[in-house]
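Colleague: sequence? don't have it. structure:
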């Protein structure tokens, strides 16, 4: 894909069943199950309620600086 040549990082939304590393943004108020316990490609979780059912780095959904720092560390950039 030439249009992404030179990019250090590409963030995409969707493609939840593709094997690339993912950050799951979970809102229990939507009534959907969290994917992280079963989907191995999820490397971190963002949620506004405490989550103890997964052993992943977890952030509040509004912790933009924390999430950005984690992504940079994870991607070694």
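Modeller: Structure received. Being a predicted model, the structure only gives us computed values, none of them experimental.

Colleague: all contacts plus neighbour counts: C-alpha atoms, from now on.
Modeller: OK.

Colleague: Secondary structure class of residue 44, three-state.
Modeller: Using DSSP: H, G, I helix; E, B strand; the rest coil, the structure places residue 44 in strand.

Colleague: alright, now check it against this:
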């Protein structure tokens, strides 16, 4: 599986670009899976639902299945967060895994940067950032630069760089 990341600071537009890239790249016939890193507590089920009740009762894993989909939830219960490499091993094979977040991991990435966030660019100090997608012109950092809404150009770049 080939990996490509979408990284940047909070509220830069990473999720929107991930969504658009997933749609664009799958429309070209490639299979895509995604991994999203969350820096906060999150739930994929809701209080009162059976799966939530199973987890609350102490289950380490809860697998929910229907005719349309299945989902596996694993509670860490105080253990360390799994590294990206181990999480990737849990995915079924696809052409491309798009990874949102994980800015410190060593896979190639495109940085999403918006002027209004008032954060410094990550790219100057990180050789894994291969391009920048922004809402404004950014300084020349010897990496390709794209407008954040030019999904086709960003997808073309990722596909070319990974030789898909």
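Modeller: In hand now; what should we look at? Because the structure is a prediction, the values reported are computed rather than measured.

Colleague: TM-score for these two?
Modeller: Put the two chains on top of each other and the TM-score (TM-score structural alignment, normalised by the length of the first structure) is 0.92; 76 aligned residues with a CA RMSD of 1.1 Å.

Colleague: mind listing the strands for the second structure?
Modeller: 2-7, 32-36, 61-65, 70-74, 96-100, 109-113, 129-134, 145-147 (DSSP state E).

Colleague: from the chain's centre, how far out does the second one sit?
Modeller: Averaging C-alpha positions (CA atoms, centre = their mean, to the nearest Å) puts strand 32-36 of the second structure 6 Å from its chain's average.

Colleague: thinking again about what came up before, can I get the strands of the second structure in TSV with mean neighbour count?
Modeller: Listed next are the strands of the second structure as TSV, based on neighbours: other CA atoms under 10 Å:
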stretch	mean neighbour count
strand 2-7	23
strand 32-36	17
strand 61-65	13
strand 70-74	12
strand 96-100	22
strand 109-113	28
strand 129-134	23
strand 145-147	19
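
Colleague: Which of those strands sits closest to residue 25 of the second structure?
Modeller: strand 32-36 (7.5 Å; CA to CA).

Colleague: equivalent range in the first structure for the closest one?
Modeller: Using TM-score structural alignment, strand 32-36 of the second structure lines up with nothing in the first structure.

Colleague: which outside residues touch that strand?
Modeller: Contact partners of strand 32-36 of the second structure, identified using CA atoms under 8 Å, 6 or more residues apart in numbering, comprise 22, 25, 26, 91, 94, 95, 96, 97, 98, 99, 100, 101.

Colleague: Report the buried residues of the longest helix seen in the second structure.
Modeller: Using DSSP state H, we find that the single longest helix of the second structure is helix 14-27. Buried positions in helix 14-27 of the second structure, judged by neighbour count with 16 or more other CA atoms under 10 Å: 14, 15, 17, 18, 20, 21, 22, 24, 25.
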